[in-house]
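Asker: Just to be clear, the model below is a prediction. Sequence and coordinates:
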Amino acid sequence: MAVSDRPRVLIGFAESLAAIESAWCLRDAGFDVVAFSRAGRRPPLASARSVRVLPVPAPETDVAASVAAIEALVASERPVAVLPLDDAALLLCDRLATTVPLAAPTGAQVLLALDKREQVELAEKAGFAVPRTTLAHAGSSGEPPPGDGPWMVKCALAAVERDGRLSRPAGAVAARPDEVRTIADRLGAPALVQPLLDGVGEGLFGFAAGGDILALSAHRRVRMMNPRGSGSSACRSVDVDPEVVAAVRRFLTGAGWHGIFMIELLRDRAGRPWFIELNGRAWGSMALARRRGLPYPEWAVRAALDPDWRPPPPPDAPHLVCRHLGREMVHLLAVLRGARGADAGRWPSRGATLRDMLRPARDTRWYHARRGESVVLARDTWATVTAQVRRRV
């Protein structure tokens, strides 16, 4: 491969949901892109043109070896910046013994990005509506769950390090107090216990610097990959809620945040937005932002290279729906299979789902769809569907 004279950015992990769109965003901005991936995997990004994907030991096997391998890549590739794309990469890159600029939070901001206990506390101080929250610990009865069930029990840490290995324990819903303790024991880490809220997921995105929040955008979920609850398979851009902006400004100013951010919310049936969490790195729905002219990954790198840099005013872009082909197929398969047990009363109907998903719409765009890169879309779709089928089997 010919040596590029473009400034190089190292990104990772290449298998994260944000990887493909972030890599293309940086390429379009004039950067050479190298991505690190867990050894033994070949993510769809590896099929992208002009993007090199290099292996490092998986942090789920050896955190220290993963950090050392990323440091070696920094030394050999000499990037102008490193852009972590997921929580594992955020934790690892904060430990790099190198002076390369990180296009991500550092120091106390990393702790905030990875610890939901700190996020909940700061969100309450900032004036967000926050679900009543108690803590549960493995091997301990902990505090009583708040109010009546059911409750969402989720790990308080975005990445758990134990015996030199990283894990990301998945939360679950508890119907009884004894189930809260069972789930907390399975997580093996501090857990947040909150009443299960019914509503629609939203996100507020932007760039924070010096107490200002700039280049704001927002979206709302249209469908989830799993109708029971999961990441979105389709999302729609919406107008930014000014009341939410005020709380976000207080939250980020209190944190001393600098760079891109995502605040995840859940809007209940009464229209009240509830704070869920902060994502301090690139997020999965980056495709929607980019289609609307908001290249957040590029801006994260620009800000890392120049602390005084500020993004230009966002374009007056029309609202769009962005769909992930593989996740939409998983959603459709789940609906066609039908509901079981407690899900029966709120499961989407087959007819309505088919009409919604097959109806053509001018305002629709697709994740990872790019001229000349059809192999990337095909591989990503196949990997998404087969991973979910294997999990169910």
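Answerer: Great, that's in hand. Being a predicted model, the structure only gives us computed values, none of them experimental.

Asker: alpha carbons only for contacts and neighbour counts from here, please
Answerer: Noted.

Asker: Am I right that residue 213 is in a strand?
Answerer: Yes: Residue 213 forms part of a strand when assessed by DSSP: H, G, I helix; E, B strand; the rest coil.

Asker: Just give the number of residues close to residue 276.
Answerer: 21 (other CA atoms under 10 Å).

Asker: That one: what secondary structure?
Answerer: Using three-state DSSP, the structure places residue 276 in strand.

Asker: With residue 33 instead?
Answerer: Put simply, residue 33 is strand when judged by three-state DSSP.

Asker: Now do the contacts for it.
Answerer: Applying CA atoms under 8 Å, 6 or more residues apart in numbering to residue 33 gives the contacts 8-11, 23, 26-27, 50-52.

Asker: Okay, one more to line up with it:
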Amino acid sequence: MHRPHLTVAEQPSPRTSPSAVRPRVLVVATGRDRGALAAVRAFSAAGWYVGVGTPEGGGVLGSSRACDVTYRVPRPRHDGTAFVDGVRRAVSAGGFDVVFGGGDDWMAALSAYRSQLPLPVAHPAFDVVETILDKVRLAEYAEKAGITSPHTELASDQALADWQGPVVVKCKEHWAPNQTRPLRIEAKLFATAADARPQVERIRAAGAQPILQAPVDGSLGALIGVFHDGRLHGRTQQESTRLWPTPNGASARARTVPVDEELAARVEAMLLELGWHGLVELQFLTGDDGVPYLIDFNGRFYGSLALAESAGHGLVRTWGELTLGLEPPALPDATPGKRYSWFAGDLRRARRERRGGLVRDVAETLRWSLTARHSTWDVTDPRPSVALALGRLRRH
């Protein structure tokens, strides 16, 4: 069996030797995970000792000054043996108290293999995680709670033949035990089901199940918080004003807005029915009719997490403390009007969209970024941005 290489000595670096009461967290993710980077910074700011496990043995994520120690942890593929072994070696070397997964596959694998790991896993039981990653089953739970979601069904040959009008093609789930390759294939919009068939076949060829979803023409938003004891704590609601890639990408810009109380109540009812606990980011598309359509459930660190951390009062720290059985202070709602920028994505968007012309769009992108919390850039922690830029230069 392949044994992952440990990138540090068995003892922590002298500059970061933790005290006996300093919580120790391990975050496993890909080396370029922007949400995991925001989480690592948040844990460090709260006084936690932070370990990072990635396939690269650090990467952009491990270059952060918030990271105390790095390990090599393989992706959760095949029977999970190499992944579990990598996590166990990191825990043995670092004496960590809790482990978090940075992406859907990392989260799901930690949940699925938790009985083989010698420390608490922050994520819910695997049957719950499996449900929220399954877009067909998620839509059923949303409907029970009175939350609208787009019409969604499995992309069978008959469903393709019967479908009328435009269609979005997605993967039904993003991780499954014994998978050998990534299942997260980008969602795409097609004018007809006939145009969508090659994408359906591509997803099938990757070993995943494709689904068909009715498109919603609307603005992207999200409701965020830590769910505990039937309530959503530290509620943060945001709206995305620019996306990349367009038109169905991630937030290139976003800002916090007041919480929709009716939507929040329905979300709490759905999370309670699901048996969820911990961090949640629910993404919605809201059209001209004002109805928010649930399109995605992120139960782990997500791309624009830096915005919630800057506008709130410690979602990441609170999730960690709850996982360790502590009772953190009450979290108020996030402050409206805070800004977020994924600057690299926003610049690529400006080059494509050229709103009012390329120069004008780029200038507006720069103006927005000056007062925004960034996904990667931080003046007190510049090394991840430098590492990311150098990596792009090498690839080109």
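Answerer: Thanks, I have the structure now. Bear in mind that the values here come from a model prediction, so they are computed numbers and not experimental data.

Asker: for the contacts of residue 33 of structure 1, which one is nearest residue 147 of structure 1?
Answerer: Taking CA to CA as the measure, residue 147 of structure 1 sits nearest to residue 11 out of the contacts of residue 33 of structure 1, at 42.8 Å.

Asker: count of neighbours near residue 219 of structure 2?
Answerer: Other residues within reach of residue 219 of structure 2 by the criterion other CA under 10 Å amount to 17.

Asker: From the centroid of structure 1, which residue is nearest?
Answerer: The centre of structure 1 sits closest to residue 283, judged by CA atoms, centre = their mean, with a distance of 3.7 Å.

Asker: Alignment lookup: it to structure 2.
Answerer: Using TM-score structural alignment as the criterion, the counterpart of residue 283 of structure 1 in structure 2 is residue 302.

Asker: ditto for residue 269 of structure 1
Answerer: For residue 269 of structure 1, the aligned position in structure 2 is residue 288, judged by TM-score structural alignment.

Asker: Just to check, that match is in contact with residue 218?
Answerer: Yes: using CA atoms under 8 Å, residue 288 of structure 2 makes contact with residue 218 at a distance of 6.9 Å.

Asker: what are the ranges of the helices in structure 2?
Answerer: Assigned by DSSP state H, the helices in structure 2 fall at 34-45, 59-62, 81-94, 104-112, 126-133, 135-144, 157-162, 193-205, 261-274, 305-311, 315-323, 343-353, 358-370, 383-395.

Asker: before we move on, back to that, could you check which of residue 288 and residue 218 of structure 2 has the larger neighbour count?
Answerer: residue 218 (16 against 9).

Asker: Residue 165 of structure 2 -> structure 1?
Answerer: Matched to structure 1 by TM-score structural alignment, residue 165 of structure 2 sits across from residue 149.

Asker: what sits against that match?
Answerer: With contacts defined as CA under 8 Å, 6+ apart, residue 149 of structure 1 is in contact with 174-177, 195-196.

Asker: What remains of these once you look at structure 2?
Answerer: When you map the contacts of residue 149 of structure 1 onto structure 2 and apply both residues aligned by TM-score structural alignment, their matches' CA atoms under 8 Å, the shared contacts are 175-177.

Asker: Just the buried residues of those residues.
Answerer: For those, a neighbour count by 16 or more other CA atoms under 10 Å gives the buried set as residue 177.

Asker: Looking at the kept ones among the contacts of residue 149 of structure 1, which is nearest residue 241 of structure 1?
Answerer: residue 175 (33.0 Å).

Asker: right, and that closest one touches residue 151 too?
Answerer: Yes: in this structure, residue 175 of structure 1 is within contact of residue 151 by CA under 8 Å, at 6.5 Å.

Asker: Residue 168 of structure 1 pairs with which position in structure 2?
Answerer: The alignment partner of residue 168 of structure 1 in structure 2, by TM-score structural alignment, is residue 184.

Asker: Would you agree its match is in contact with residue 174?
Answerer: Yes: assessed by CA under 8 Å, residue 184 of structure 2 is found in contact with residue 174 at 5.0 Å.
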